[in-house]
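**Q** no sequence for this one, just the structure:
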């Protein structure tokens, strides 16, 4: 996927150098690996979301990381920040009492995830909002849930800019979240 902004557009939250490495090298490797792994298989023509529900092993891992990064890079904007409005904002307030409480819990869960992975705001099939810790390249889609917002806690996503200060990295990302994009992923359910 092509970035919807310049590689330096999210500074200081994400530096140009980190973006070039993260998007230009890590994501490119997942794409190349997946393309090689699925060539001539039943997965070759499947969308990533379907691969995530059917595959395992290296195909699952590389498809997961491709999907995760597609969601990740498209949820940010140099004009991001603030808080969600409308139905998603109201659902977050109902679930956590306030947007600030939600952010605190999200950062806490992302910081506490052992090793590499992702912290997600996801929507369960019944409409409930969840904060999930997912190891490796896992994505809520594999559990029948809808990923709304995901923060990458693999070291390649932040180490050049924040070293071992994962919580600081997570806090900085709120300033670049493009809530209209995230809100489009949310479905109001009865």
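**A** Ah, there it is. Quick caveat, the model's predicted, so the values are computed rather than measured.
**Q** From here on, just use CA atoms for contacts and neighbour counts.
**A** Fine.
**Q** So which residue is smack in the middle of the protein?
**A** Closest to where the C-alpha atoms of the chain average out (C-alpha atoms, centre = their mean) is residue 150, at 2.6 Å.
**Q** I'd like to know how far that residue sits from residue 38.
**A** Distance of residue 150 to residue 38, computed by C-alpha to C-alpha, to the nearest Å: 25 Å.
**Q** cool, residue 25 as well?
**A** 20 Å.
**Q** next helix or strand past the strand or helix carrying residue 53?
**A** Using DSSP states H and E, residue 53 sits within helix 48-54. Following helix 48-54 in sequence order, the next helix or strand is helix 57-74 (DSSP H and E).
**Q** okay, pairing it with this:
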């Protein structure tokens, strides 16, 4: 059984960039719904118990669009939570150097990232990836994810579905992404992903599925956090 990962911070820790109300709704309702549906659909597909990354890739390979959408969204959201922190620190070291080479500095990356997110039509995700030719910005629609493409290793993502920002920013997607980029990005996590992309350490993986326990019995699996 795939579990809803707990947030790495309190619901109100990212205010005023992201409100506690938004996080409770986004994490406890939207993300939970994707995880619950993934559990249902992966069992039907005979994929229950496999790492979520494998489920996403297999669903895409077989054309199981419902499973792909839900498992991809479950994975993307878990990655997104790690990309934010209440203790903002600007990028440094190897990451800052890579940003300088690719974008001429953090301001250049911000311009490229915000433009990509704002111009992405309808629902989706804005990504920073590390590829063979260095860092690049791209976006994917709906539940699509870089883990099923050859574009590069994901370093950073911003959710540009309306449910990620509408309670706080209404239809001002640009205002949300700009404020998010300036104040909430967890550059330490981004740097760890870059280090993994360069062959040192492991990149982010979704929490391993838990073994299902007998209903109501001793050792029953805990309910997903709200």
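**A** Received it, and whenever you're ready, just let me know what you need. All values reported here derive from a predicted model rather than from experimental measurement.
**Q** circling back: so the helix holding residue 53 of the first structure aligns onto which residues of the second structure?
**A** Counting by TM-score structural alignment, helix 48-54 of the first structure lines up with residues 52-58 of the second structure.
**Q** Check the mean deviation of that stretch from the first structure.
**A** Superposing on the first structure and averaging over aligned pairs (mean C-alpha distance after the TM-score superposition for the first structure), stretch 52-58 of the second structure comes out at 2.0 Å.
**Q** mind listing the strands for the first structure?
**A** Per DSSP state E, the first structure carries strands over the ranges 117-123, 129-135, 146-152.
**Q** Would you mind telling me which of residue 25 and residue 38 of the first structure has the busier surroundings?
**A** residue 38 (16 against 12; other C-alpha atoms under 10 Å).
**Q** and that one, what is it in contact with?
**A** When contacts are counted by C-alpha atoms under 8 Å, 6 or more residues apart in numbering, residue 38 of the first structure is found next to 44, 59.
**Q** Residue in the second structure paired with it?
**A** Mapped onto the second structure by TM-score structural alignment, residue 38 of the first structure lines up with residue 42.
**Q** ok, which stretches of the second structure are helices?
**A** Ranges of helices in the second structure, per DSSP state H, are 20-25, 32-44, 52-62, 65-82, 93-103, 106-119, 166-169, 173-183, 187-197.
**Q** Need the winner for burial among the ones you listed.
**A** helix 65-82 (a mean of 22; mean count of other C-alpha atoms under 10 Å).
**Q** That one vs helix 32-44, what angle?
**A** Note on geometry: by axes from the mean of the first three to the mean of the last three C-alpha atoms, to 10 degrees, helix 65-82 of the second structure and helix 32-44 are set 140 degrees apart in direction.
**Q** Pull the residues that contact helix 65-82 of the second structure.
**A** Here helix 65-82 of the second structure has contacts from 5, 7-8, 31-32, 34-35, 37-38, 41-42, 52-53, 55-57, 59-60, 142-145, 156-159, 186, 189, 204, 206, using C-alpha under 8 Å, 6+ apart.
**Q** and what of stretch 16-25 of the second structure?
**A** Outside stretch 16-25 of the second structure, the residues that touch it by C-alpha under 8 Å, 6+ apart are 11-14, 163-165, 167-168, 176, 179-180, 183-184, 226.
**Q** Thanks a lot, see you next time.
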